[in-house]
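> Below is the sequence, then the predicted model.
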Amino acid sequence: MRNLLVQSAGVLALAAALVHGVLAETKIFPRIRIEPERLRLLLRLVWQCSTVAWIALAVLLIAAPSFGSDEARQWVIAVSVVTFGLAAMGNAWATRGRHFGWVALTVVVGLAATGFNP
């Protein structure tokens, strides 16, 4: 059951990452003005780096139950809990809790943490 919860955390994290990337490109960046243009490009790339990192962690969470090494599995879960936890706190703080992203990431943290076995 714990393995299923960890994999569910990965699936939810993958969905959150994809929504994060798509909403940025369709709703946020078309509406904002940033000068100079190369700074705008830099901000887009940095934003999408977090999307790619979340996708990578999500894939690792999905695959974690099949790892041969329990230590590797625990590290993936621990790093995911810290990463998504900090992202959830940052999102909640920056949006004053008015954005759904922090809730989704908090659920990811809770599901992933069920698989942690120190």
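Arrived safely, thanks for sending.

> all contacts plus neighbour counts: C-alpha atoms, from now on.
Fine.

> roughly how far is stretch 36-54 from the heart of the chain?
Relative to the centre of its chain, stretch 36-54 is centred 15 Å away, using Cα atoms, centre = their mean, to the nearest Å.

> Next: stretch 74-89.
Distance, centroid of stretch 74-89 to centroid of chain: 8 Å (Cα atoms, centre = their mean).

> List the buried residues of that stretch.
74, 76-78, 80-81, 83-89 (16 or more other Cα atoms under 10 Å).

> put this beside the first:
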Amino acid sequence: MSDGLLLTAALLLIVTSAVHSIVGERRLLGPVLARREGILKSSLARFVLRFAWHITSVAWAVIALILLALVLDPPAVRWWAAAATGATFTAIGAFTALSSRGRHIGWPFLTGIGLTALASLLA
């Protein structure tokens, strides 16, 4: 396993994640969501679309962290993978619950994934 290649992959994931969110927001999401036709009349639908787009970028950043952990401390990868996944999904679930005022059906599942992964660190 090449540490240099893993570091390169992690760096590419971080850059791709940032570009995906920034450029996607400006060139795709903004213009699409400005058109309030059909399903996009729903504020919840617009929220879910935007959130799903950006959560992809967050997922890529978490994967980059896990790749970085493989290089820096291979025995700790299991802990870092659980911690990164747990913290990310707990935050995503809480954000989804608060920002959708509980209307998004996925928030309990997202939060549950995060809390379960965090609980695994204590077991």
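Perfect, I can see it now. Here the structure is a predicted model, which is why all the values come from computation and not from measurement.

> re the thing from before, now, the buried residues of stretch 74-89 of structure 1 that are in strands?
Among the buried residues of stretch 74-89 of structure 1, DSSP state E puts none in strands.

> Can I get these in a markdown table including distance to residue 7 of structure 1?
Shown next, in a markdown table, are the buried residues of stretch 74-89 of structure 1 (distance: Cα to Cα, whole Å):
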| residue | distance to residue 7 of structure 1 |
| --- | --- |
| 74 | 13 |
| 76 | 12 |
| 77 | 11 |
| 78 | 14 |
| 80 | 12 |
| 81 | 13 |
| 83 | 16 |
| 84 | 15 |
| 85 | 17 |
| 86 | 20 |
| 87 | 19 |
| 88 | 19 |
| 89 | 22 |
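
> Closest one of these to residue 21 of structure 1?
residue 87 (14.2 Å; Cα to Cα).

> is it true that that closest one touches residue 105?
Yes - the criterion here is Cα atoms under 8 Å, and residue 87 of structure 1 meets it with residue 105 at 7.3 Å.

> where exactly do the helices run in structure 2?
3-24, 30-34, 43-72, 77-99, 107-120 (DSSP state H).

> Spatially nearest residue to residue 113 of structure 2 (excluding sequence neighbours)?
Nearest residue to residue 113 of structure 2, sequence neighbours excluded (Cα to Cα, 6 or more residues apart in numbering): residue 89, at 6.3 Å.

> ignore the last one, residue 52 of structure 1
Distances taken as Cα to Cα, 6+ apart put residue 17 closest to residue 52 of structure 1, at 7.6 Å, once the chain neighbours are dropped.
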